[in-house]
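>>> model this:
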Amino acid sequence: MSVEHRPAKTCVRLSEAELRRQKLQETLNLSIAQIGLLVRTTNCLETEGILTVRDLLNSSPERLLKISNFGAKTLLEVYAALERLGFKRDSQK
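Below you'll find the predicted structure:
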């Protein structure tokens, strides 16, 4: 009778909730340069210190519209980019 030795496999399965949380954190930490905005829009935001999706989501529309060369059309561009990432505006929930 032979005894076969198999190394124990250590498997840590993340819960679905944990995987969603990790994905959300990765998305929030994305650079705004990676979300499909026009270069002009990215430059406007970066000049104001808005560098990540998290920064963008923490900025009110009023704050964004006070940025030089950032108007209603640019705000709609930002909303569209955020929607592509899965974020919805309050009026769209």
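
>>> contacts, neighbours, all on C-alpha from now
OK.

>>> what helix or strand is residue 79 on?
Element membership for residue 79, per DSSP states H and E: helix 72-84.

>>> what comes up buried for that helix?
Neighbour counts over helix 72-84 (16 or more other CA atoms under 10 Å) mark 74, 77-82 as buried.

>>> could you save those residues as a markdown table and add columns showing distance to residue 53?
Conversion of the buried residues of helix 72-84 to a markdown table gives the following (distance: CA to CA, whole Å):
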| residue | distance to residue 53 |
| --- | --- |
| 74 | 16 |
| 77 | 14 |
| 78 | 10 |
| 79 | 11 |
| 80 | 13 |
| 81 | 10 |
| 82 | 8 |
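
>>> for the comparison step, fold the sequence that follows:
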Amino acid sequence: MESTTLVQPPRLIEYPNDLSGCDALELGHRRLLYMCSKSDGGTAFVVVLGYYAGQKDDFVTKDLIEPVDESSHYSIREVLTRSLAPEYAGAHMFFL
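All right, here's what the predicted structure looks like:
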């Protein structure tokens, strides 16, 4: 019997069409979107949304984001830590 591997399309998350509050980091040919917490003296954190994947036009235009797979969390954390402002050096990072 011949085995076939099914290729799963990437899982995409739909966001409203206003990602203006996000920061972006170019990684290869992809754009990683993330948001840093506002500095109010509390614990700093960073939320990694994922890779920008384009837009979907339905009734409402939505931005599509491909989440970062779990196996890449460590390397993404390292790259982001080097590129963030010093106040985020020890920030907690959350991946959606």
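
>>> quick one: TM-score?
Superposed pair, TM-score by TM-score structural alignment, normalised by the length of the first structure: 0.30. Supporting alignment: 46 aligned residues with a CA RMSD of 4.0 Å.

>>> farthest-apart pair in the buried residues of helix 72-84 of the first structure, please.
Looking at the buried residues of helix 72-84 of the first structure by CA to CA, the two members farthest from one another are 74 and 82, with 12.5 Å of separation.

>>> just want the angle from the strand or helix carrying residue 42 of the first structure to helix 72-84.
According to DSSP H and E, residue 42 of the first structure maps onto helix 39-47. Between the axis of helix 39-47 of the first structure and that of helix 72-84 there is an angle of 90 degrees, by axes from the mean of the first three to the mean of the last three CA atoms, to 10 degrees.

>>> buried ones in helix 39-47 of the first structure?
Quick answer for helix 39-47 of the first structure (16+ other CA under 10 Å): 41-45.

>>> how many neighbours does residue 53 of the first structure have?
Counted by other CA atoms under 10 Å, the residues lying close to residue 53 of the first structure total 23.

>>> on that earlier part again, helices or strands next to the helix holding residue 79 of the first structure in the packing?
Secondary-structure packing of helix 72-84 of the first structure (3 or more CA pairs under 8 Å, 6 or more residues apart in numbering; DSSP states H and E): helix 61-65.

>>> give me the helices and strands touching the helix it packs on, please.
Other helices and strands packing on helix 61-65 of the first structure, by 3+ CA pairs under 8 Å, 6+ apart, are helix 72-84.
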